[in-house]
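S.K.: coordinates only, no sequence provided:
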């Protein structure tokens, strides 16, 4: 797999029927290693090991409804009170991040109401903080570390 712009993390791999899987510590199972999954697993490790978010507050690949359409978010980090702190949209490294990507995560956020948004293809990372009062987002250099 391609090297990404994240720190090096220790991953567990398994090869079964000529398919490589990577262990997802959130879902507690091996999942087929696709380019987007490679980015997602790096991002999960980044949130846990670098930003100190508790595993118990992180959710991966769950369904949500946006305008009566079934969608799946990549990563959500909850606040201890159950509200949503952060949504992460992961793309494969070869996918260019553009306005459509931000529109996608913004549509998800109409339902989820996260304070922070992150969009990454593993090579480029973009971070935003929502300004709900003015209905826009402000770009940040990084997302904040977890604070209790």
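M.R.: The structure has been received and is ready for your questions. Bear in mind that the values here come from a model prediction, so they are computed numbers and not experimental data. Residues are numbered from 1 along each chain as shown.

S.K.: can we go C-alpha only for contacts and neighbour counts from here?
M.R.: Fine.

S.K.: ok, and the closest non-adjacent residue to residue 83?
M.R.: Excluding the flanking residues, the one nearest residue 83 by C-alpha to C-alpha, 6 or more residues apart in numbering is residue 114, at 7.6 Å.

S.K.: at which residues are the helices of the protein located?
M.R.: In the chain, the helices defined using DSSP state H lie at 35-45, 99-112.

S.K.: most packed of those?
M.R.: Compared across the helices of the chain, helix 35-45 shows the largest average neighbour count, a mean of 22 (mean count of other C-alpha atoms under 10 Å).

S.K.: run through the strands of the chain in chain order.
M.R.: Secondary structure of the chain (DSSP state E): strands at 13-16, 19-24, 29-32, 58-66, 69-78, 84-90, 116-120, 125-131, 136-140.

S.K.: here comes the other one, which I'd like you to weigh against the first:
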């Protein structure tokens, strides 16, 4: 898999049914290793080990209904009161982050009302928050204690 613009970690891989799988410590299971899953797992580890987000407050691929369609957020971090505080949308490294990606996470925001949103493809990371009728981009991804 491609080297990402995220700190490396000790990846737990296993070959099953002829495919490589990566271990997800939140869901406590192995998942087929796709480029998007590679980004999702690296970003998860970044949040836990470099930004001090408690694993117990993170939910992976949380389902939601949006205009009668089933959708999934990649990663949701809750605060200690179990209210969504951070939404993360992950794309494969070769996927360009476009206005369409921002629209996608904005749709998820309308359901979750998290304080922060992050879009990443493992190479580029955008952290922002809504403020009145505009988006305010953060220079850095906040530490959990800053939420």
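M.R.: It's in. Keep in mind the model is a prediction, meaning the values are calculated, not measured.

S.K.: can you tell which of the strands of the first structure is closest to residue 147 of the first structure?
M.R.: Residue 147 of the first structure sits nearest to strand 84-90 of all the strands of the first structure, at 11.2 Å, using C-alpha to C-alpha.

S.K.: list the buried residues for stretch 68-80 of the second structure?
M.R.: 73-79 (16 or more other C-alpha atoms under 10 Å).

S.K.: let me fix that: stretch 46-65 of the second structure
M.R.: Applying a neighbour-count criterion of 16+ other C-alpha under 10 Å, the buried positions in stretch 46-65 of the second structure are 46-48, 53, 57-61.

S.K.: start and end of it, how far apart?
M.R.: 28 Å (C-alpha to C-alpha, to the nearest Å).

S.K.: with stretch 29-38 of the second structure instead?
M.R.: Span of stretch 29-38 of the second structure from end to end, C-alpha to C-alpha: 14 Å.

S.K.: out of the helices of the first structure, flag the one nearest residue 118 of the first structure.
M.R.: The closest of the helices of the first structure to residue 118 of the first structure is helix 99-112. By C-alpha to C-alpha, the value is 8.5 Å.

S.K.: tell me how far the most centrally placed residue in the second structure lies from residue 102 of the second structure.
M.R.: Among the residues of the second structure, the one closest to the centroid is residue 88, at 3.3 Å (C-alpha atoms, centre = their mean). For residue 88 of the second structure, the distance to residue 102 of the second structure equals 11 Å [C-alpha to C-alpha].

S.K.: now for these two: what residues contact both?
M.R.: In terms of C-alpha atoms under 8 Å, 6 or more residues apart in numbering, residue 88 of the second structure and residue 102 are both contacted by the residues residue 119.

S.K.: what's near enough to touch residue 113 of the first structure?
M.R.: residue 84.

S.K.: separation between it and residue 84 of the first structure?
M.R.: 7 Å.

S.K.: check residue 146 of the first structure too.
M.R.: Taking C-alpha to C-alpha, one finds residue 146 of the first structure at 13 Å from residue 84 of the first structure.

S.K.: report back the residue of the first structure that's furthest from centre.
M.R.: residue 17 (28.3 Å).

S.K.: residue 21 of the first structure contacts residue 37, doesn't it?
M.R.: No: if you go by C-alpha atoms under 8 Å, residue 21 of the first structure and residue 37 don't touch, sitting 9.6 Å apart.
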